[in-house]
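> Here's my sequence, what's the structure:
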Amino acid sequence: MNRIVVVGASLAGVSACESLRQRGFEGHIVLVGAEDRLPYTRPPLSKEALADGLSEPVLSLKDADWFADQSVTLQLGEAATALDTRDRWLRLGSDTSIAYDGLVIATGSISRRMPMTLSMPTVHTLRTYDDAERLRQALQRGGHLVVVGAGFIGLETAATARRLGLDVTVVDVMPTPMYRLGEQVGAWYTDLHRRHGVRFLGSTGVASLSPDGDRTRVLLDTGEILSADTVLVGVGGIPSTAWLTGSDVAVGDGVQCEPDLSTTVPGIVAAGDVARWHNQLFDESMRVEHWTNAVEQGAHAAGTLLGEREPFTSVPYFWTDQFEAKLRCVGRVSAKDDVAFLRHDESSLVAVYGRHGTVRGAVCVNAPRQLASLRSAIAERADFRDITAGSPAAIPTP
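Below is the predicted model of the structure:
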């Protein structure tokens, strides 16, 4: 194997490049990225960078010298458009092609859009550096921000906007924010945001969005009309796999991977937001869109490409910071799981999630000391009753 092409100048892509060199690969590495800038970290885009200003040197994962020192050729500003898996050619947007011996797919995901908003300058999504810069400029003008979608991006942006002094309304079709964490955790976050002046409208959909001068008219399915200076649509992401159409790489809500992150085509692996694999620890097919997973999978996929065959069996981990609440989540959590609260007050909570008698996940808000022990319990597939014995609130799934 002389040339490995990493498609996606993402966290997973950079992690794969770094791991290839650490594992002794001495051949040519090409890192392809659609954006015309060095790979950067995304979590600050909805938080401090959105409020305080964006800085490429601060957000960059590695500086230009690192890529030069690692002999990684950067092919930036050109998105992958097609893949010939028979002759091993990657086609780029400039209608040029790159030959490869091995390929890492790390193209991540793109923001899910509402078709009615595609030509409306006051309506934003938040995924890229440029998205964040446009949204930051809009928020600097103040006024009323309407957030459609109460997931992590939407709620983090809502908290940032309140810090900047904007009026904020969050609209979601589910009854509580971050609904997959369960209604009890969602209700805690509803109270948190309301205490900080955010208006939350749950069980509410958006019927239409339309221009209204330099503002946006947001018609809700309840009949209420909101007038917004800025709208953020944060309704999730879609795996970036369209460029694989016509190739032999199997896709289906992500690139379909074996437990070791290999794909249906020899010599091609996937990592990060775009990868769907069978996690043997949970006996579940999953796709995880979080920072730690991208780092770990990028490194693991590199090993698989070089001949290692160990399954990737992680305990997923992610975090979100909103106002003074620092949420850390480990494992797999679902509103359908059994939930027991080891702590639940106005300033903190610890929730443990179980299924079929086994601990599967945990959410810790402002409770860092309990995080490590719960992560170990999940990895060890501990008994749910043993971990939650004596908890003040156990809420079984009907």
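> Only C-alpha atoms from now on, for both contacts and neighbour counts.
OK.
> How about the secondary structure of Ser94?
Put simply, Ser94 is coil when judged by DSSP: H, G, I helix; E, B strand; the rest coil.
> neighbours around it, how many?
11 (other C-alpha atoms under 10 Å).
> just the one 10 residues further on next, same as before
Here the number of neighbours of Val104 (other C-alpha under 10 Å) works out to 27.
> Secondary structure element holding the nearest residue to it once chain neighbours are set aside?
With C-alpha to C-alpha, 6 or more residues apart in numbering as the criterion, Val104 has its nearest non-adjacent residue at 4.6 Å, and that residue is Val6. Assigned by DSSP states H and E, Val6 belongs to strand 3-7.
> packing partners for that strand?
helix 11-22, strand 28-33, strand 102-105 (3 or more C-alpha pairs under 8 Å, 6 or more residues apart in numbering; DSSP states H and E).
> What's the first helix or strand after the last one?
Beyond strand 102-105 in the direction of the C-terminus, DSSP H and E gives the next helix or strand as strand 109-111.
> Run through who's touching that next one.
Thr125, Leu126, Arg127, Gly234, Val235, Gly236, Gly237, Ile238, Pro239, Ser240, Asp273, Val274 (C-alpha atoms under 8 Å, 6 or more residues apart in numbering).
> one more to line up against the first:
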Amino acid sequence: MSALESVLVVGAGAAGLATAESLRRKGYRGALTVLGAERHLPYDRPPLSKQVLSGTWQPEQTQLRGQDALDALDAEFVLGDPAVALDAATRTVSAASGRTRRADAVVLATGVRPRPFPGAEGLRGVHMLRTLEDAAALRGELAGASSTVVVGDGVLGAEIAATACELGVDLTLVGPQAAPMAGQLGPRVAELLGRVHAEHGVRLLLGAAVAGLTEHQGHVTGVRLDTNEVLPADVVVVAIGSEPATDWLEGSGLVLDNGVVCDSRCRTSAEGIYAVGDVARWHHEGLGAMLRLENRTNATEQAGAVAGNILGEDRPYTPIPYFWTDQFNVKIQVYGTLSADADAEIVAGSESERRFVALYRKSGRPIGVLGWNMPKQTRLHRQTLVDAVDHSLALQR
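This next block holds a predicted model:
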């Protein structure tokens, strides 16, 4: 796009900022606008469930760049003004303020929003965690809570449970899986993570379905299971997943299906419009599948690919998926995509010492590497996945 004179990035989180930075780093010198729904300058979300919730970080420590670095981008940051509509044909974005902006290229980086618990709207004592304000509100209530229930046994629910437990909170973790994060780690490692939680004082009530919440005068009093058992709680944290923030794109002309659907170059169905980060669902040529990844690493890596393709590089985005989680004294790193029915083999360290690397295979093919408190060795074994993806790409050429 040699005539490119203006780029509009919709979303001022990690993916949006990384896109702006990558564009400048790759030589783009035209007009650059970043439109954000929140009033904050770009900040990091992973610390919200850990350092910010625990109080070891002040909110300002989550800011991704200092003011000098942001000024050096020579970009206009328009904050606290969420996008409400897109005309894909003209690449025009309308914001809540009523202002419209048109650009030669538009990058959608609106991320996800937490999935609410049905019927919990407006109920005091019920929290979700996505923003700095959410973290501050939850931390404030945990301090005086007599009993807390976290509903949701995925990554976020497990991290919140670990952090709150270390604060001395009386806490129960409820979820439908057999062990925390079973869907992300597989049964073997998830069972070990469950033991760690139990050893630190988290009550695990897993394999349980939540039917609803109980309340008194507008404040939550408990969590009701489908067995009609009620778990008393004056604070309830809902962490039952998230949804791509695409509602504002309905009627835009883009293809939407569990995110903004893109090709292997992260291009949407409309000319000059791209998607990046949690909201993007793109074709991974190396894996031969559509992927949508919700993690910090992907936000940054995909931003570089999108910036390059906007500027004419024309390269597929074929990363090795990666995420990590820190809970209690455990750092878990996962490369690739694990599945519950995969075979897991310990290839370094040992489970008994709680320092190990596991290689996951399906039908004899390596699909993932998991490290438990062995970061260096985990990165080394990642090469097995790189080789598998490279082989798949070579077969397609």
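> coming back round to it: against structure 2, where does the strand holding Val6 of structure 1 fall?
Aligned by TM-score structural alignment, strand 3-7 of structure 1 falls on residues 6-10 of structure 2.
> post-alignment, that stretch versus structure 1, mean distance?
Superposed on structure 1, stretch 6-10 of structure 2 shows a mean distance to its aligned partners of 0.5 Å (mean C-alpha distance after the TM-score superposition for structure 1).
> can you pull out the strands in the stretch 251-398 of structure 1?
Taking DSSP state E, counting those that start in this stretch to define them, one finds strands in the stretch 251-398 of structure 1 at 255-256, 268-270, 275-279, 284-286, 317-322, 325-331, 338-344, 349-355, 358-365, 393-395.
> how far apart are the third one and its match in structure 2?
In the superposition against structure 2, strand 275-279 of structure 1 averages 1.0 Å from its aligned positions (mean C-alpha distance after the TM-score superposition for structure 1).
> So which residue is dead centre in structure 1?
Nearest to the geometric centre of structure 1 sits Glu289, at 3.5 Å (C-alpha atoms, centre = their mean).
> so that one touches Arg276, yeah?
No - in terms of C-alpha atoms under 8 Å, Glu289 of structure 1 does not count as a neighbour of Arg276; the distance is 10.3 Å.
> before we move on, back to that, can you tell me what sits against the strand holding Val6 of structure 1?
13, 16-17, 27-33, 80, 99-107.
> Need the counterpart of Ile238 of structure 1 in structure 2.
Under the alignment defined by TM-score structural alignment, Ile238 of structure 1 corresponds to Glu243 in structure 2.
> Count the residues that sit near that match.
Glu243 of structure 2: 16 neighbours (other C-alpha under 10 Å).
> now swap in Gln137 of structure 1 and tell me
By other C-alpha under 10 Å, neighbour count at Gln137 of structure 1 equals 13.
> Specify the local secondary structure of it.
helix.
> can you tell me how far it sits from Ala51 of structure 1?
Going from Gln137 of structure 1 to Ala51 of structure 1 by C-alpha to C-alpha, to the nearest Å gives 10 Å.
> Tell me the mean distance between the one helix or strand the match of Ile238 of structure 1 maps to and structure 1 once they are aligned.
Taking DSSP H and E as the criterion, Glu243 of structure 2 maps to strand 242-244. Once the two are superposed, strand 242-244 of structure 2 sits an average of 0.6 Å from its aligned residues in structure 1 (mean C-alpha distance after the TM-score superposition for structure 1).
> Give me the packing partners of that strand, helices and strands only.
Using 3+ C-alpha pairs under 8 Å, 6+ apart: strand 242-244 of structure 2 touches strand 112-114.
> sorry, back to before: mind checking the helices and strands packed on strand 3-7 of structure 1 for the one nearest to Leu342 of structure 1?
helix 11-22 (34.0 Å; C-alpha to C-alpha).
> What residues sit buried inside that closest one?
Buried residues in helix 11-22 of structure 1, defined by neighbour count with 16 or more other C-alpha atoms under 10 Å: Leu11, Ala12, Gly13, Val14, Ser15, Ala16, Cys17, Glu18, Ser19, Leu20, Arg21.
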